[in-house]
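S.K.: Build me a structure from this.
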Amino acid sequence: MVNGKHIVLAVTGGIAAYKACALTSKLVQAGAEVKVMMSESAKEFVNPNTFQALSRNPVYDWTFHEPDPSKIAHIDLADWADLVVVAPATANVIGKLANGIADDMITTTLLATKADVYLAPAMNVNMYNHSAVQKNMQTLKDFGYSFIEGEAGYLACGWTGKGRMAEPEVIADMINRVFEERDTNSLNELKGKHVVITAGPTQERIDPVRYFTNHSTGKMGYAVAAAAKRAGAEVTLVSGPTNLPRPAGVDVIKVISAEEMYQAVMSVYDSADIVIKSAAVADYRPKETFEQKRKKSPGEWSVEMERTRDILKTLGEKKANQILVGFAAESENVEEYAKQKLLKKNLDLIVANNITTPGAGFGSDTNIVTILSKDGEVKNYEQQTKDAVAKQILTDIIDYIERNRNE
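M.R.: Model (predicted):
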C-alpha cells in the first residue's frame, strides 16, 4: 500500500538512528518515495550519505540550504509529504514540537506540514517516564500526533525498561496499514456527522474509599472513537474511569457514575447523528452511601442496591432520527439475548460478544463479535484487533443506513 507514497522520515539524535536506516530501506523496497531529514545530533550517529544511498534522494539537514531558489525547502517538503515519521523521536524533539519551537529543518517542517505525523520515541527509561516528557507526549496526542510505541527491553544505556524504539518492521507495517485504511476506507459518509460514543466502566460509590465497578477497560469504545474520527466525524466520547489516552481530535467528557454518564449522554443526544453505547454501565448502585469511611465492625455487612437509569432504553424511547447502536456483553446464549435487547431497547444495531471466550473479554486487545441489525442482518466476525472491529462496526452502520435510506 505504500507504493508511490511520499514519506518524510525525520531522524533525530539517538543511538536508535541506526534503525532508521533499515526502515528507509524497507520503505524504498516497498515502492515508497522517501525523503530523509536529519538533526545535527543525528549526524553524530549516522552519516547522511547512508540515508542518501538508501533513499536515493538528497538528505535535508539544514534549514537554510535552498537548492531550488523557486521553492522554500522546508515548506516544499512539508507539502510534499503524504505521511511524516519521526524515528527515533528523542525527548528533545518531542519537547520542541509540544511547545511550538522551530529551530531546525525537522521542527520547521513538522510545524508546517498538514500530513499525519507519527513519532517513534527512543530514550532512556527514566527520561521516558519523566513527567515533563509524558506531559509533552500527551500535548502532542491532543494536537493530533500519533505515537508508535516500542516494547520495554534492554536499552543502549544499560537500563532495562520502556524507551526502546519500535523495530523497523513494526513501523513499516504500521505505515502500510495507515495507507491501506486511507485507500480502502469507505467511511467517508461520516464526514459532517456527529458520533457520540460511550466507553469504559462506571464506579458506583459506597463511601470515600469503596465503590462497585466492573472489568471494562474502555478499549473497544476508545477504538471506535478513534476510527470514527479518522472517518471524518465530529466525535464526542463519554468515558467512564479508564487509563487510556484521549483519542486525537476527539471531544472527551469524563464521568464516574452511571448517573453522570446518563446526564452527559443526554446533553449531546439531540445533536447526535449516531450513538454507539459501548460502555459497561452499572445496572445497580448502593441505595445508601456514606460521607465518611464505613469502619469495620463485627458480623456481616449487607449493601442494599437500587437500579440505575437504563441509559440505552431511554435513548431508544427518545430516538428521533439518530442511529442507535448498543453492545451486549454476554456469557451465554449470546445471539438470543442480543436479539431481545435489540428489539426491547429500540436499537438499530447491536454488537454482541461472549466475554468468556478467550480473545473477546474485557481488557483484551482483540474481540470476537456478532453484529445484528434491526432489518434482520446478522454478521459473525472472527477474532480481530479492537481497531479492526471498530472499523467493521462503522462499516456495518453505514451499510445499514444505505439499506434503509429510502424507508
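
S.K.: from here on, contacts and neighbour counts on C-alpha atoms
M.R.: OK.

S.K.: can you count the residues close to the nearest residue to Ser331 once chain neighbours are set aside?
M.R.: For Ser331, the nearest residue in space outside its immediate sequence neighbours is Asn354; the separation is 5.2 Å by C-alpha to C-alpha, 6 or more residues apart in numbering. Asn354: 21 surrounding residues under other C-alpha atoms under 10 Å.

S.K.: got the contact list for Asn354?
M.R.: Asn354 is in contact with 329-332, 334, 360-361, 368-369, counting by C-alpha atoms under 8 Å, 6 or more residues apart in numbering.

S.K.: And this one, please, so the two structures can be compared:
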Amino acid sequence: MDQTRVVLGVGGGIAAYKACELLRLFTESGHRVRVVPTASALRFVGAPTWAALSGEPVATEVWDEVHEVPHVRIGREADLLVIAPATADVLSRAAGGRADDLLTNVLLTVRCPVVFVPAMHTEMWEHPATRANVATLRERGAVVVEPAVGRLTGADTGKGRLPDPDAIFELCRRVLARGAAADAADLAGRHVVISAGGTREPLDPVRYLGNRSSGKQGYALARTAAARGARVTLVAANTALPDPAGAEVVPVGTAEELRTAVLKAAADADAVVMAAAVADFRPASRAANKIKKQEGRDPEPVALVRNPDVLAELSAARPAPGQVVVGFAAETDDVLANGRAKLARKGCDLLVVNQVGEGLAFGTEENEAVVLDASGGETHVPRGPKEVLADRIWDAVAARWASAAH
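M.R.: The predicted structure is shown next:
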C-alpha cells in the first residue's frame, strides 16, 4: 500500500519551530512528508533541519530541481497540503492566486484537501484584509483553522497562537480520513456550538454534585466539525482534555454557567449540539464553609432545586434563523422509547440516544448510538470511535440544512 503523501508548507513566522514537531508526528505515523518552506521560514528553521526530519529534499523556489517541474509533481502527488504556520502573508498570497515561490505554485496545482493553520499577532488576524482572505479561501473549500488564544511573541497574549502540534495532527488526520471528496469541507462558512463534559453543582467549597461525563464525545464533535471547515465554539464543562485545533474553548463549571455561555454563542450559530451532561438539579443552597461530619449524627438532607433546561430553551427560542438543535440522551434502560419521548418533549431537531453504564459511553474511546430525527427517521451508528459517531451527527445536521434550503 502506498504511503499517504503530505505536503507541509511552512510560513515565515516564529511558530515555524512548532512545525518540526508536527512533521515528526506525520512521519512517525507512517506518512511521507515533503516540506515546502517559504524563504522567510528558513530564517527561523534551516533547510537541513527539514531535510533531516523528513528524509526528503527541501526547496523554496520553482527553479530548484527544475527538470522535474517540482510544483506540478509535488501538487499532483499530494494527498494533503497543510500550511502551519500560515502567516498573514501566506494567506494573502494564497487568496490572491499568487505564484511567486514554490509553496504558492504548489497551492495552485494541488487537487487534494488544503488546511491552513494561521499564526500571527491578534491585530493582524483581526484586520479586515486578513478576514477577507480567510473568507475567500474558505469559499474555495480550504479548511482555515481558527488560531488559538494564548501567549504570542514577547509579552503579548491574544488570539493568533498556533495550536499545539498534537491538535493540528488530529485535525489533519480527520481531513485525510474524509479524503478528497467534493464535500470534504462541507461545514465551511458554518458556525457550530458544542457543549461537552459534565457540570458540577457545589454543595460547599469542597464538594459538589456531578456526573461521569469526560467530554470525549463533545470534543470529537469539535474536532470533526473543524476538520470539515466549521467555525467551532466549544463550551467545556470540567474537562481535562487538550483544546481541539480550530475551536474556541469556553470553560464553564455549573449548569447556570453553561446556559449563559451556550446562549451567548448560539446567537449567530447555524447549529448547537448539546453533548454535555448537564445536571438536572442543584443544591438549593451552598454552604459557605466545608460541611463537617458530626459524630453520632446523620447529615442534614440536601434540598435540591431544578436547573434550567438549556436544550428545551434553545429549541423553543431558536436564536438564529434556520438553526439546527441537537440533543443527547444518556439512558440506562428502554433506550429508544425514552429517547423518542425526550425528543418530543424537548422540541429539538435531532436527538442522539446512547446507553450508558459500566464501560459504556462515559470515559471510553468508543460509542454506539441512534440518531433520532424529529421528522421520524432514525440512524443506528454501531460501536466504534467517537469521531465516527461525530461525523454521522454532522452528516445528519448537514442533511437538515440541505432540506431546509429546498
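
S.K.: What is the equivalent residue in the first structure for Gly197 of the second structure?
M.R.: With the correspondence set by TM-score structural alignment, Gly197 of the second structure lines up against Gly200 in the first structure.

S.K.: Quick check: its match vs Ala98 of the first structure, distance?
M.R.: Here Gly200 of the first structure is placed at a distance of 28 Å from Ala98 of the first structure (C-alpha to C-alpha, to the nearest Å).

S.K.: three-state assignment of Pro301 of the second structure?
M.R.: coil (DSSP: H, G, I helix; E, B strand; the rest coil).

S.K.: same question but for Gly363 of the second structure, I mixed them up
M.R.: Applying three-state DSSP: Gly363 of the second structure is coil.

S.K.: what sits against the nearest residue to it once chain neighbours are set aside?
M.R.: Distances taken as C-alpha to C-alpha, 6+ apart place Ser214 nearest to Gly363 of the second structure, at 5.1 Å, with adjacent residues excluded. Going by C-alpha under 8 Å, 6+ apart, Ser214 of the second structure touches 197-198, 239-240, 362-363.

S.K.: got CSV for those, with distance to Asp186 of the second structure and neighbour count too?
M.R.: Formatted as CSV, the contacts of Ser214 of the second structure follow (distance: C-alpha to C-alpha, whole Å; neighbours: other C-alpha atoms under 10 Å):
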residue, distance to Asp186 of the second structure, neighbour count
Gly197, 26, 29
Gly198, 29, 25
Thr239, 28, 19
Ala240, 29, 11
Phe362, 29, 21
Gly363, 29, 15
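
S.K.: Farthest pair within those residues?
M.R.: Farthest apart among the contacts of Ser214 of the second structure by C-alpha to C-alpha are Ala240 and Phe362. That separation is 13.8 Å.

S.K.: ok, back up a step: neighbour count, secondary structure and distance to Val252 of the first structure added to the contacts of Asn354 of the first structure, as CSV?
M.R.: Formatted as CSV, those follow (neighbours: other C-alpha atoms under 10 Å; DSSP: H, G, I helix; E, B strand; the rest coil; distance: C-alpha to C-alpha, whole Å):
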residue, neighbour count, secondary structure, distance to Val252 of the first structure
Ala329, 21, strand, 23
Glu330, 16, strand, 27
Ser331, 12, coil, 30
Glu332, 12, coil, 33
Val334, 17, helix, 30
Ala360, 21, coil, 25
Gly361, 20, coil, 24
Ile368, 22, coil, 26
Val369, 25, coil, 25
